[in-house]
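Engineer: Just the structure for this:
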Amino acid sequence: MTSTPPSPAQRPLSQRVRIVLPAILAGLSMLGPFSIDTAFPAFAAIQRDFGVGTDGTQQLVSAYLLSFAVMSLFHGPLSDALGRKPVMIGGLAAYGIGSIGCALSPNLLVLLGFRVLQGLAAGGGVIVSRTVIRDVYDGPEAQRLMSRVMMIFSIAPAIAPVIGGLLLQLGPWRVIFWFLTGVSILLIALVAFVLPETHPAELRVPFSPRPLLTGLRTISGSLTFHRVAWAGALAFGAQFLYIGSAAIFVVDLLHRGAQDFWMFFVPMISGVALGAWLSGRLAGRVSGRRLVLGGQLFGVAGAGVNLAIALSPVGATLPYAVIGPGLVAFGSAVAWPTMQLIVLDMFPATRGAAASALTFIPLVLNAVTAGALAPFVTRTVGTLAATCLAMTVGGLAMWMWHLAESRRVAMPEPVTIEGAEPLPD
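Structural biologist: This is a model prediction of the structure:
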């Protein structure tokens, strides 16, 4: 992992803030999976109320992700210009309004519209919270905090559908969106009154279109950035393929009910938590590049095991069907904290823009996966597993390309002295 000297923003934090900072940042990151996974148990009820099928409710995932992806390009640059807290608070407030609209929607079209508003707003907390980590910490300490936040964050996809199922016992599906409204209000309070501003005025870029877009253009034009970003996006996409199609995987392929999503999410998220824990433990002991390579290789091996199980007679039965996704998630979680820091350190003056660009690529990939790819590859557990393996192999190939290019660039050019005989190899 490339390390940069501490910036003026890296000021000492009080002991109280140090204790609660991982929980606050994880809470902000958890808003993303909560927005997706809490609603999964309600899909059947929404289909009955609005007279739509599985493809209709699946668009509730892709509409949220696509809008999140589009706006994700702007949350980071805005935080570079305005500061981290204003962007987070504004985004959370708009997210709360979107959640209220979802709860009051009279039909699927209106519900999709407010899901778009949720997606446009959620990145204010999700994306900018990652930048805060690099604002205040450096090197192995930043990696440990990123891993700790990911460990806490990993709980969200496991408990979100469980909470959604419990909320359905208390009332109609709309109560889930009232719950998300309450979550946004709680996060606004924590950011406003506990979280310090980590991007001081003297480090901010001018608030005008040209410098904001220049940062994004510089990042998007970097081939090094794309190699790392796509390596992470494909590895995480293999995991998200199962998350985004959980309603199909659990109900249609495994023949379970609305209260059974935990049987899938608990093993998978356990893999994420264990992988993030290992990443934090190895911070400063193993080089970032080797750590990422190990995680990517493990993910490919796990996807291979997953395909072998899927093609066996027990491929569509529990607990065998969820072993492979858990292994893939473990490998991704080992690599992802370090990959995020590698990208943030590529562009120290515009970390917010870097975080936005890094988020945009997997979001678009995940949105396409959930909305367009999932309906075709979820016909059997075998086709789902084969697609997962292809994505992990793609991620590993991108990382190997990055390593090869890094070694080539770092290798000094040979010095030729006129008239001298070449040295033997």
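Engineer: switch to C-alpha atoms for all contacts and neighbour counts from now on
Structural biologist: OK.
Engineer: any idea which element residue 126 lies in?
Structural biologist: According to DSSP states H and E, residue 126 maps onto helix 108-136.
Engineer: chain center to that helix, what's the gap?
Structural biologist: On the basis of Cα atoms, centre = their mean, to the nearest Å, helix 108-136 sits 12 Å off its chain's mean C-alpha point.
Engineer: Give the buried residues for it.
Structural biologist: Buried positions in helix 108-136, judged by neighbour count with 16 or more other Cα atoms under 10 Å: 108, 111-136.
Engineer: Which SSE is immediately downstream of that helix?
Structural biologist: Next along the chain from helix 108-136, counting by DSSP H and E, comes helix 139-153.
Engineer: counting contacts, what elements does that next one pack onto?
Structural biologist: In terms of contact count using 3 or more Cα pairs under 8 Å, 6 or more residues apart in numbering; DSSP states H and E, helix 139-153 is assigned the packing partners helix 15-37, helix 108-136, helix 262-281, helix 323-346.
Engineer: With distance to residue 64 as extra columns, can I get those in a markdown table?
Structural biologist: Below are those laid out as a markdown table (distance: least, Cα to Cα, whole Å):
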| stretch | distance to residue 64 |
| --- | --- |
| helix 15-37 | 8 |
| helix 108-136 | 5 |
| helix 262-281 | 20 |
| helix 323-346 | 22 |
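Engineer: mind checking which of the ones you listed is nearest residue 144?
Structural biologist: helix 262-281 (4.4 Å; Cα to Cα).
Engineer: between that closest one and helix 15-37, how big is the angle?
Structural biologist: Orientation check (axes from the mean of the first three to the mean of the last three Cα atoms, to 10 degrees): helix 262-281 against helix 15-37 gives 140 degrees.
Engineer: Now do the contacts for residue 271.
Structural biologist: Counting by Cα atoms under 8 Å, 6 or more residues apart in numbering, residue 271 touches 326-330, 333.
Engineer: Determine the set of other helices and strands touching the host helix or strand of residue 48.
Structural biologist: Element membership for residue 48, per DSSP H and E: helix 43-50. Applying 3+ Cα pairs under 8 Å, 6+ apart, one finds that helix 43-50 contacts helix 54-82.
Engineer: Let's compare: structure for the following, please.
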Amino acid sequence: MTPPEHRHHVGTTIIIAMLGMIGPFTIDSMFPAFAQIGREFSVDTVALQQLTSVYLVSFAVMSLFHGPISDAVGRKPVMITGLLVYALASVGAALAPSFGVLLVFRAMQGLSAGAGQIISRALIRDLFHGAAAQRLMAQVSMIFAISPALAPVVGGWILLVGNWRLTFWFLVAFGLLLCVLVRFGLPETHPHQRRVPLRVGTLLRGLAQVMGNRVFLRLGFASAFAFAAQFLYISAAPIFIVDLLGKGEQDFWIFFVPMIAGMMTGFFLNARLAERVPGRRLATIGYVVAISAGLVNVALSALPSAPQLPWAVVGPMLIAFGVALSFPVVNLVMLDLFPSLRGSAASGQSFMQLMLNAALAGLVAPMVTGSVLQLALGAACFSLAGFGMWVWHLRAVPADATAGQVVVA
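Structural biologist: Have a look, this model is predicted:
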């Protein structure tokens, strides 16, 4: 018979992973509907990309506040409030009479969606320590990794039975389901005695302490640039799949399934190796794999036969594997820099990542999607930048630096 504590751990893992899915589902489930939205509102591809970038900018700005507020009032109240607002914003998007109104409600989705997704990272570190925390982070990430592959497929299925507005009604239901799961399925992991005063000055000082730390910024850029190599393909998926590969609205799985398989394999190995391989070494291996994959991707994309399947998706799959191998380690190190301000640290992580993702979706992706080779070169540059920041960190901070000690090297 399964012990109660094991069932509780499994349930917590699944709920935290589902909270992480809200971002990919909000972004990726819309991709198959872009053509319908464009026709209904008479807008072009560049304007449609703003459905992603507006959401990400709003998400990034508000991400600075979700974590600090949770440090003051607890994790669950912030998550539940955010999920309720997210559901209401999705209702507004489903009923939007114009493209401008749709963008407004996409911004509202971004302002609220991070409450669950961001704070769940701090919740992991509240519950577990050391290798156990790394294992849980990897397990959660492995489940979460399914969502970027599943979301566009679900979005395509929805279009078989309704129009693009039905996609937003699906997000309403998803937000309300998460709200119920958080309310009844998660513990409050930030007790009253560990909370900071709910004063604007105190919250801003804590956030400034996090964002002003050089080690935190270095690690943040190392993680953000590495993931950017993968997210560049995700944000450009409508162009990559439909325009460059010549596929249809139900064919997004051709790209997302291999890429997510790479991610899940990387997270699985990270969880299995948590107590066997030092975290710094494991992260370094991940960065080396991502760079090597980026170069292989460029070589494949330069072939005279490009774009051609399956070679067009091999590079992104291997990049995703390398990123997944390093991601849990780097993010836990960032959280451990500020044991009493984990919410603020989680917010800082997300802000850096999301601002870069917004720039990728709104500015970079339209510039590098003229060919599969341009896209591959862009991804390789981000992989190299992430690796460079990680090497800088390795040289600046000794391997035996005390966990939880704020360093400024």
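Engineer: Quantify their similarity with the TM-score.
Structural biologist: Scored against TM-score structural alignment, normalised by the length of structure 2, the superposed chains reach a TM-score of 0.96; 398 aligned residues with a Cα RMSD of 1.1 Å.
Engineer: Which of the helices and strands packed on helix 139-153 of structure 1 sits closest to residue 310 of structure 1?
Structural biologist: Residue 310 of structure 1 lies closest, by Cα to Cα, to one member of those: helix 323-346, at 8.8 Å.
Engineer: In structure 2, what stretch matches stretch 112-122 of structure 1?
Structural biologist: Counting by TM-score structural alignment, stretch 112-122 of structure 1 falls onto residues 103-113 of structure 2.
Engineer: What of stretch 235-254 of structure 1?
Structural biologist: Counting by TM-score structural alignment, stretch 235-254 of structure 1 pairs with residues 226-245 of structure 2.
Engineer: picking that back up, mind checking which of the helices and strands packed on helix 139-153 of structure 1 is nearest residue 182 of structure 1?
Structural biologist: Among those, helix 15-37 sits nearest to residue 182 of structure 1 (Cα to Cα), with 11.5 Å.
Engineer: Which residue in structure 1 aligns with residue 315 of structure 2?
Structural biologist: In structure 1, residue 315 of structure 2 lands on residue 324 (TM-score structural alignment).
Engineer: distance of the closest residue in space to that match that isn't next to it in sequence from residue 348 of structure 1?
Structural biologist: Leaving out its chain neighbours, the residue that sits closest to residue 324 of structure 1 by Cα to Cα, 6 or more residues apart in numbering is residue 306, at 4.0 Å. Going from residue 306 of structure 1 to residue 348 of structure 1 by Cα to Cα, to the nearest Å gives 39 Å.
Engineer: Please say which of the two ends up with more neighbours.
Structural biologist: More crowded of residue 306 of structure 1 and residue 348, by other Cα atoms under 10 Å: residue 306, with 28 against 17.
Engineer: Please pull up the equivalent of the more buried one in structure 2.
Structural biologist: Match for residue 306 of structure 1 (TM-score structural alignment): residue 297.
Engineer: From residue 380 of structure 2, how far out is that match?
Structural biologist: 8 Å.
Engineer: Please enumerate the shared neighbours of these two.
Structural biologist: Joint contacts of residue 297 of structure 2 and residue 380 (Cα under 8 Å, 6+ apart) do not exist.
Engineer: what about the helix holding residue 126 of structure 1, how far off from structure 2?
Structural biologist: Mean deviation of helix 108-136 of structure 1 relative to structure 2 after superposition (mean Cα distance after the TM-score superposition for structure 1): 0.3 Å.
Engineer: Could you check the angle that helix makes with helix 54-82?
Structural biologist: Orientation check (the same axes, to 10 degrees): helix 108-136 of structure 1 against helix 54-82 gives 40 degrees.
Engineer: Run through the neighbouring helices and strands of helix 108-136 of structure 1.
Structural biologist: helix 15-37, helix 54-82, helix 84-103, helix 139-153, helix 323-346, helix 351-368.
Engineer: The longest one aligns to what range in structure 2?
Structural biologist: Same thing as helix 54-82 of structure 1. Using TM-score structural alignment, helix 54-82 of structure 1 pairs with 45-73 in structure 2.
Engineer: Pull out the buried positions in the matching stretch.
Structural biologist: 48-73.
Engineer: next one: stretch 318-330 of structure 1
Structural biologist: Those buried within stretch 318-330 of structure 1 under the rule 16+ other Cα under 10 Å are 321-330.
Engineer: Same question for stretch 154-165 of structure 2.
Structural biologist: Within stretch 154-165 of structure 2, the residues scored as buried using 16+ other Cα under 10 Å are 154-159, 164-165.
Engineer: Residues contacting that stretch, please?
Structural biologist: Outside of stretch 154-165 of structure 2, the residues within contact range by Cα under 8 Å, 6+ apart are 28-33, 36-37, 93-95, 166-167, 249-250.
Engineer: what does that stretch correspond to over in structure 1?
Structural biologist: By TM-score structural alignment, stretch 154-165 of structure 2 lines up with residues 163-174 in structure 1.
Engineer: what's the distance between the matching stretch and the middle of its chain?
Structural biologist: For stretch 163-174 of structure 1, the distance to the chain centre is 26 Å (Cα atoms, centre = their mean).
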